[in-house]
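Chemist: Structure here, sequence nowhere to be found:
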């Protein structure tokens, strides 16, 4: 796999939270994505937004909250299965997070999705120092 597709070491992906990074699609739009542990030696990858209101990030820059193998949207209380991306509880129940293809090779996570290119680790930098949102808290 190409070094330019290297996202991070598997050991940098937390067991009980997410790892945020940036990708760019073919339209040159920069997006955030998250890695989540899928067992001991694998990860799943999703675009970093809730399916209820897609302008709400799941990982606001310090890791998304997780509970019993599910990613939790702190704004709406939605739960997403970390392995399948399916919303199992909340206002968007039955919806799925948007997957991005990644692979683990020799303890390193690589971007393998041809629709995206790796930009860098961490969230998209904004002028807004507070990435939390108190809007759209209604269900």
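Modeler: Arrived safely, thanks for sending. Just so you know, these numbers come straight off a predicted model, no measurement behind them. Numbers count the residues shown, from 1 in each chain.
Chemist: CA only for contacts and neighbour counts going forward, please
Modeler: Fine.
Chemist: which residues sit against the helix or strand that contains residue 117?
Modeler: Element membership for residue 117, per DSSP states H and E: strand 116-121. Applying Cα atoms under 8 Å, 6 or more residues apart in numbering, the contact partners of strand 116-121 are 4-8, 20-26, 111.
Chemist: run the last query once more with 7 Å
Modeler: Defining contact as Cα atoms under 7 Å, 6 or more residues apart in numbering, one finds that strand 116-121 is touched by 5, 20, 21, 22, 23, 24, 25, 26, 111.
Chemist: Buried among these? Make that a ChimeraX selection.
Modeler: To isolate the buried members of the contacts of strand 116-121 in ChimeraX, using 16 or more other Cα atoms under 10 Å:
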select :5,20,21,22,23,24,111
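Chemist: of all the contacts of strand 116-121, which two lie farthest apart?
Modeler: 20 and 26 (20.0 Å; Cα to Cα).
Chemist: Any idea how far apart the tips of stretch 87-96 sit?
Modeler: Using Cα to Cα, to the nearest Å, the end-to-end distance of stretch 87-96 comes out at 6 Å.
Chemist: Comparison target below:
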């Protein structure tokens, strides 16, 4: 068992989401964690799947447009077990990453491999190397928030 210790399940639950930056090849990737299951320490379901995983990690981009789902100072907006895109309102299941509504319907967020051990969350994705907690300095694309065409309000 290896991996970089990111945070705790408790922190993700208390904050509602948690983000970090990692390196993949020559590019930096933004990743966010969101609560999924209610189990305190995750574990493995009877069928061998990780259905009991208490948090999930996703690349911080909507599949419809290059839009952040997690923003500094706001976090990831979640509602009824979904992460909601602030631009078009597409809702991605927090546990599966799939979307069945809005502009991103039929797509799935890119998952990042993590593991929960004794309440701590570890980055175990072989393609990513941890760089820092939080998002990199903003390049200006999301400073004022997205210009929304969604009927949803937050």
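Modeler: Alright, I've got the coordinates. The structure presented is a predicted model; accordingly, all values stated were derived computationally and were not measured.
Chemist: which of the contacts of strand 116-121 of the first structure lies closest to residue 95 of the first structure?
Modeler: Nearest to residue 95 of the first structure among the contacts of strand 116-121 of the first structure, with distances taken as Cα to Cα, is residue 20, at 21.2 Å.
Chemist: Which strand or helix spans the nearest residue to that closest one once chain neighbours are set aside?
Modeler: Once flanking residues are discounted, residue 20 of the first structure sits nearest to residue 34: 4.5 Å by Cα to Cα, 6 or more residues apart in numbering. Element membership for residue 34 of the first structure (DSSP H and E) is strand 30-37.
Chemist: can you map out the strands along the first structure?
Modeler: Using DSSP state E, the strands found in the first structure span residues 6-9, 19-25, 30-37, 43-47, 66-67, 70-72, 79-81, 87-89, 102-105, 108-111, 116-121.
Chemist: who are the neighbours in contact with the most centrally placed residue in the first structure?
Modeler: Geometric centre of the first structure, nearest residue: residue 34, 2.2 Å, by Cα atoms, centre = their mean. By Cα under 7 Å, 6+ apart, the contact set of residue 34 of the first structure is 18, 19, 20, 21, 45, 46, 47, 48.
Chemist: List just the nearest of these to residue 69 of the first structure.
Modeler: residue 18 (11.3 Å).
Chemist: For burial, what's the neighbour tally of that closest one?
Modeler: 28 (other Cα atoms under 10 Å).
Chemist: Let me know the distance separating residue 67 of the first structure from residue 102 of the first structure.
Modeler: Using Cα to Cα, one gets 23 Å for the distance from residue 67 of the first structure to residue 102 of the first structure.
Chemist: What lines up with residue 52 of the first structure in the second structure?
Modeler: Residue 52 of the first structure maps onto residue 64 of the second structure when the alignment is built from TM-score structural alignment.
Chemist: Tally up the residues packed near that match, please.
Modeler: Using other Cα under 10 Å: residue 64 of the second structure sits among 16 other residues.
Chemist: Spatially nearest residue to it (excluding sequence neighbours)?
Modeler: Distances taken as Cα to Cα, 6+ apart put residue 104 closest to residue 64 of the second structure, at 4.9 Å, once the chain neighbours are dropped.
Chemist: Now do the same for the one you found: its match in the first structure.
Modeler: Checking TM-score structural alignment: residue 104 of the second structure goes with residue 92.
Chemist: that older thread, the strand holding residue 34 of the first structure: average distance to aligned residues in the second structure?
Modeler: Mean deviation of strand 30-37 of the first structure relative to the second structure after superposition (mean Cα distance after the TM-score superposition for the first structure): 0.7 Å.
Chemist: Now do that strand: which range of the second structure does it align onto?
Modeler: Mapping strand 30-37 of the first structure onto the second structure (TM-score structural alignment) gives residues 28-35.
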